[in-house]
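Undergrad: One predicted model, sequence on top.
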Amino acid sequence: MNSALRETLAALLAFDTTSRESNLALIGFIRDFLAQRGVAAELLYDEGGTKANLYARLGPAGDGGVLLSGHTDVVPVDGQRWTVPPFALTERDGRCYGRGSADMKGFIACVLASLDRFLAEPLRLPLHLAFSYDEEVGCLGVRSLVAHLQASPQKPALCIIGEPTEMAPVYGHKGKVAMRCQVRGRACHSAYAPDGVNAIEQAAALIGHISRVGASLRQTRDTRFDPPFSTLQVGTIQGGAALNIVPQDCQFDFELRTLPDADAGAVLESIAAFARDQLLPAMQAQAPESDVTFQPLGAYPGLLTDPQGDFARWLAQWSGSDRFATVAFGTEGGLFDEIGMATLVCGPGSMAQGHKADEFVAVDQLERCMQMLGNLCDWMRCE
């Protein structure tokens, strides 16, 4: 691993960009890194001004070109037993350890370490850089960046998202919708339970319906994905105050992960219809203030790019692998695809190491990523 890549990765890993924290220090580092090379960057802030996306481009004016996309936030280290400092680079036995090394600061480090090569060449197409925030909590931050690109007259044509795929090109993943359901009943003394509306019992009835809907989704299958069907599951639940009080409130969160061509809206409507038509009439007859409400927590569309197209063929040449696949995790790829940018996923490391204690990316994976970016640069170079 060359010294420029090592130094850049060490700098990125040193920033605690857990999604609950600000990413501005890291974004400032990247902005300054680019400015030192004469590349201007635009920052797109969140409403509170505590986080930002970064967008930059180099090369000739005009539309088209290739976008390299990565997220700057990482998942927490709380409760994990690390044997190395999580927010520092530890290099050992051909591996680079640190939170975000695989997911996905390793890719961002490779992009930055490759910039001098791109800048030294007369490019025939522009190279775009997009580094976002809050991907780990639902691809939230990148949406303003997507809107910015959509409104631009110089929008990229192609996009590579550097999530960890062991440098194998990925053409598809499922979409996701995360929802919160809040059930309001009526509290009373448990000795007079029939006088109240038990929010936990009503939530349980709705969760049972969600389970049945989830089972029905298995009927539509696509063997390109694992599992080969859309999934629906409840992840958290809270409710009740004491055993001798009929619970007034219950809240649970659930997620739907859909095959790229599945209708998530129809699934969510079937759940809402069950609450509206089967639960609420009896609940409100007993207590008119009863209610069941749904709140979106986050969503992103699935991705399904043609693995036989020109872009896939080019990426196979750049990455040195034609082992195209799908992945179980999601990315911002579907959002870019929706605005007309052909999108594939390919990056160093494995998600098997992501989100765990002692997260790492193998040095040989980083070197393969550097080679891919070098090949991309050669392809973009003027003849």
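TA: Sure thing, it's come through.

Undergrad: Please count neighbours and contacts with C-alpha atoms only from this point.
TA: Fine.

Undergrad: would you list every one of the helices in this protein?
TA: 3-13, 24-35, 106-120, 142-151, 199-216, 264-274, 280-286, 310-319, 333-338, 363-380 (DSSP state H).

Undergrad: Nearest to D226, out of the ones you listed?
TA: D226 lies closest to helix 199-216 among the helices of the chain, at 15.5 Å (CA to CA).

Undergrad: The structure to be compared is supplied as follows:
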Amino acid sequence: MTDNLLPAARDILARLIAFDTTSRNSNLELIAWVEDYLSQRGVTSARVVNADASKANLYASVGPNVEGGIILSGHSDVVPVDGQDWLSDPWTVTERNGLLHGRGTCDMKGFIALALAAVPLFKDCAKPVHLAFSYDEEIGCLGAPAMIEEMAAKLPKPALAIIGEPTMMKVITGHKGIAVHEVEVLGHEAHSSLTHLGLSANMVAVELMHDLAELARGLWENADPASPFIPPHATLTIGRMQGGTAPNILARRAHFVFDLRCPPDVDPEAVLAPFKAKVAALDGEMRRTFPEAGVTITRLSNAPPMAPAGSQEAADFVRSLTGDNGPSGVVSYAAEAGQFQQAGFATVICGPGSIEQAHQPNEYLAVEQFERGADFMVRLVQALV
């Protein structure tokens, strides 16, 4: 069956990669194509849209309407290719030396293509396979929660959820959470020689970013040596910053965005409490001098971690499909798996490709990994017959 599955999966992968679903863009063209693909095979799907209906999750059930099914989940969005040096068109699958290059081949349209290619096989299973494709995973796992809530309410209770992030087909039972915050500083413009008449937003922002750098250093220095994560500690990085108008003007506005990634036993709110107290105090001090000035911190997203506890039966089942006899692992990246677990689903991560290729120029999925993913789908069918 694998040989029959692979050509279809390659064709589907090419179609999926051709849609530029960078998170800043709509994913509706891809969603419409998947809807049509499923409809042609007698499968009804449901959209769960965002607030302005510019993006959508999609879920569908293949097979009988009974409990004990398997969720196969992946995100439809990809990261930007801006400024990256690609050797081929990132929106065209290009095979070179046994590697399938293209934005999203590894992270994670390869898994989605394999799941869709297996739909005709899933239709004959005694247990259903539930497909779940989300939007905006790459910017904080924003899209999936509404879909997960609807699936939990409407579907016969599935046995487990498999999130197809790239793991080299190894079974993963834990990941860090991610909390993304934006800090905005408003100052008071003045000539840069007259610092007593103004307040530079940039100078305040630099002070706050220094505090975060010190916080990050403290997390590293106090890492739990027994932690299974690599790196073992919570990590904090500043991913974007901008501020000022000209070198000789005290900046009116500055802002920066940072992410905090915590293992399951670390509370991000507790980690950030001293920093948030500093922001509040600084905001009051600035407003006393210049009422229009101040500093605010806004949480943009807060995706929960996935904890290894309670996933042993699910992990054993998935290992029986992959042939992976090693212990379950954990990963430091964040994923939607924690959201599925939080909703009450037994959850593991397992998918083709290496996370080291994700987000890179000339991103690729090895053909060998794609073939192993196809084998996985065939064995899942055999386990559900």
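TA: Cool, got the structure. Nothing here was measured: the structure is a model prediction, and the numbers come from that model.

Undergrad: what TM-score do we get after superposing?
TA: TM-score for the superposed chains, counting by TM-score structural alignment, normalised by the length of the first structure: 0.93, backed by 378 aligned residues with a CA RMSD of 1.9 Å.

Undergrad: returning to what we had before: comparing the helices of the first structure, which comes out most buried?
TA: Among the helices of the first structure, helix 333-338 has the highest mean neighbour count (mean count of other CA atoms under 10 Å), at a mean of 23.

Undergrad: residues in the second structure matched by it, start to end?
TA: The aligned range for helix 333-338 of the first structure in the second structure is 337-342, by TM-score structural alignment.

Undergrad: Average offset of the matching stretch relative to the first structure?
TA: In the superposition with the first structure, the average deviation recorded for stretch 337-342 of the second structure is 0.5 Å (mean CA distance after the TM-score superposition for the first structure).

Undergrad: ok, back up a step: right, and the helices of the first structure - which one's nearest V66 of the first structure?
TA: helix 363-380 (8.9 Å).

Undergrad: What lies in contact with that closest one?
TA: Outside helix 363-380 of the first structure, the residues that touch it by CA atoms under 8 Å, 6 or more residues apart in numbering are 1, 94-96, 106-107, 110-111, 114, 117-118, 121, 123-125, 166-167, 317-320, 347-349.

Undergrad: what stretch of the second structure does that helix fall on?
TA: Against the second structure, helix 363-380 of the first structure falls on residues 367-384 (TM-score structural alignment).

Undergrad: do stretch 104-111 of the first structure as well
TA: So stretch 104-111 of the first structure sits over residues 108-115 in the second structure, by TM-score structural alignment.

Undergrad: can you list the helices of the first structure in JSON lines and add distance to G240 of the first structure?
TA: Output for the helices of the first structure, formatted as JSON lines (distance: least, CA to CA, whole Å):
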{"stretch": "helix 3-13", "distance to G240 of the first structure": "42"}
{"stretch": "helix 24-35", "distance to G240 of the first structure": "40"}
{"stretch": "helix 106-120", "distance to G240 of the first structure": "45"}
{"stretch": "helix 142-151", "distance to G240 of the first structure": "36"}
{"stretch": "helix 199-216", "distance to G240 of the first structure": "7"}
{"stretch": "helix 264-274", "distance to G240 of the first structure": "23"}
{"stretch": "helix 280-286", "distance to G240 of the first structure": "17"}
{"stretch": "helix 310-319", "distance to G240 of the first structure": "53"}
{"stretch": "helix 333-338", "distance to G240 of the first structure": "39"}
{"stretch": "helix 363-380", "distance to G240 of the first structure": "49"}
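
Undergrad: what about the aligned residue in the second structure for V197 of the first structure, how many neighbours?
TA: Under the alignment (TM-score structural alignment), V197 of the first structure pairs with L199 of the second structure. Using other CA atoms under 10 Å, the number of residues around L199 of the second structure comes to 23.

Undergrad: Does L199 of the second structure touch A251 like I think?
TA: Yes - in this structure, L199 of the second structure is within contact of A251 by CA atoms under 8 Å, at 7.5 Å.

Undergrad: Give me the common contacts of these two.
TA: Contacts common to L199 of the second structure and A251, judged by CA under 8 Å, 6+ apart, are G187, H188, E189.

Undergrad: corresponding residue for the second one in the first structure?
TA: Alignment note: H188 of the second structure maps to R186 in the first structure; criterion TM-score structural alignment.

Undergrad: From R276 of the first structure, how far out is its match?
TA: 17 Å (CA to CA, to the nearest Å).

Undergrad: Which of those two has more residues huddled nearby?
TA: A direct count of neighbours by other CA under 10 Å for R186 of the first structure and R276 places R186 higher, at 22 against 14.

Undergrad: contacting residues around that one?
TA: G196, V197, N198, A199, V246, P247, Q248, A287, E289, S290.

Undergrad: Most widely separated two among these?
TA: V246 and E289 (15.1 Å).

Undergrad: Looking at these two, which one has more neighbours?
TA: Ranked by neighbour count (other CA under 10 Å), V246 of the first structure and E289 place V246 first, with 26 against 11.

Undergrad: Fine by me, we can end here.
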